[in-house]
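>>> Requesting a structural model of the entry that follows:
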Amino acid sequence: MTVLGNLWSFVWAVLTHVWALLTVFPFLGFPLAYLIVHAWKRDRRLAGRWAVNITNFLFIRAVVAAYGVIWPDALSAWWWVIVFFLVTVGLLSWLQVKWKRKLSLRKAGFSAWRLSFPLFGLVYVVLFAMGIVKTMSVV
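Presented below is the predicted three-dimensional model:
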């Protein structure tokens, strides 16, 4: 192999290990994303928003992975995530029309995304604990 091939192999291995670490511990993505965006843009508010969005994506990924490990024969958790977002956007849109008499799907989608952050954080903690209990009960 060439030096460039070895370097590419090393970089790929590091990225896969970082991705695996962030799947198991998604909350580590918050400070990592915050520091990278803050160093890049020099804006604390923008770095905070990016960190929350990236951590939310990591929470969703971790919940899907934990669900698949705990219940391997069940329906894919991605379907539950999609249904959650569709129902949440639908309810928020209905509330917008009822209260303000106009609809903004962008605001409803953004609100659903922000509401999913604490929800998926909580679901991650619950599934993580359930995975530990299930693993301990097997042993």
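
>>> all contacts plus neighbour counts: C-alpha atoms, from now on.
Will do.

>>> could you say what helices and strands the longest helix along the chain packs with?
Scanning the chain for the helix with the most residues, using DSSP state H, yields helix 105-138. Other elements packing on helix 105-138 under the criterion 3 or more CA pairs under 8 Å, 6 or more residues apart in numbering; DSSP states H and E are helix 44-70, helix 77-100.

>>> Contacts for the shortest one next, please.
The list of residues contacting helix 77-100 from outside it, by CA atoms under 8 Å, 6 or more residues apart in numbering, reads 60, 63-64, 67-68, 102-105, 108-109, 111-113.

>>> ok, now with 7 Å
The contact list for helix 77-100 (CA atoms under 7 Å, 6 or more residues apart in numbering) reads 64, 67, 102-103, 105, 108-109, 112.

>>> Before we compare anything, build this one as well:
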Amino acid sequence: MAILASIWSYFWAVLTALPIVGFVLVYAIAFFVKKNHHDALTWSITISNVLLIRAVAAAYGVIWPNAMSVWLWIVLLFLGIALLIGWMQIKVRGKISLSKIGFSTWRITFVLFGLAYIMLFSTGIWKSMQFV
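Next up, the predicted model:
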């Protein structure tokens, strides 16, 4: 049982450190099940966003261990994007669609967390190279 728990923790560690592995893995599984590239891509983006959030939170905690909690910044980012999209919907259409706000917020944060992951990953490598 300890071996299985160890394998499971290494699997989650790899997915947290390298969320692209999760993206490829989910895409392959979803394409095998659904036989549709669009559905497989949608599923992999959705799951990879969760993995990217975990990776950004972990990298932020390693680079700045004494800083304010990253989860506060993540919640504020989600709320800010949702409010901005809602405001734009009111200006353009005159009404709000919560499902479109949620979907758009999730997709925009996928791109933002992907960029933040690349930036924090390279910053972490640069910061660790200074100690060598």
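
>>> Assuming the best superposition, what's their TM-score?
Superposed pair, TM-score by TM-score structural alignment, normalised by the length of the second structure: 0.94. Supporting alignment: 132 aligned residues with a CA RMSD of 1.1 Å.

>>> returning to what we had before: including distance to residue 127 of the first structure and mean neighbour count, could the helices and strands packed on helix 105-138 of the first structure go into TSV?
Converted to TSV, these look like this (distance: least, CA to CA, whole Å; neighbours: other CA atoms under 10 Å):
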stretch	distance to residue 127 of the first structure	mean neighbour count
helix 44-70	6	20
helix 77-100	12	15
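
>>> Same list, these, but as TSV with distance to residue 23 of the first structure please.
As requested, those are exported to TSV (distance: least, CA to CA, whole Å):
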stretch	distance to residue 23 of the first structure
helix 44-70	5
helix 77-100	15
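
>>> Please state the offset of stretch 47-59 of the first structure from the chain centre?
Centroid separation for stretch 47-59 of the first structure versus its chain: 8 Å, with CA atoms, centre = their mean, to the nearest Å.

>>> re earlier: quick one: closest of the helices and strands packed on helix 105-138 of the first structure to residue 139 of the first structure.
Of all these, helix 44-70 sits nearest to residue 139 of the first structure, with 15.0 Å by CA to CA.

>>> What range does that closest one cover in the second structure?
Following TM-score structural alignment, the partner segment of helix 44-70 of the first structure in the second structure covers residues 37-63.

>>> With the first structure overlaid, how far apart is the matching stretch on average?
Mean deviation of stretch 37-63 of the second structure relative to the first structure after superposition (mean CA distance after the TM-score superposition for the first structure): 0.8 Å.

>>> What subset of the contacts of helix 77-100 of the first structure is buried?
Burial by neighbour count, 16 or more other CA atoms under 10 Å: within those this picks out 64, 67, 103, 108-109, 112.

>>> coming back round to it: which of the helices and strands packed on helix 105-138 of the first structure sits closest to residue 131 of the first structure?
Judged by CA to CA, the one of those that comes nearest to residue 131 of the first structure is helix 44-70, at 6.1 Å.

>>> Show me what the closest one is packed up against.
When contacts are defined as 3 or more CA pairs under 7 Å, 6 or more residues apart in numbering; DSSP states H and E, helix 44-70 of the first structure packs onto helix 3-24, helix 29-41, helix 77-100, helix 105-138.
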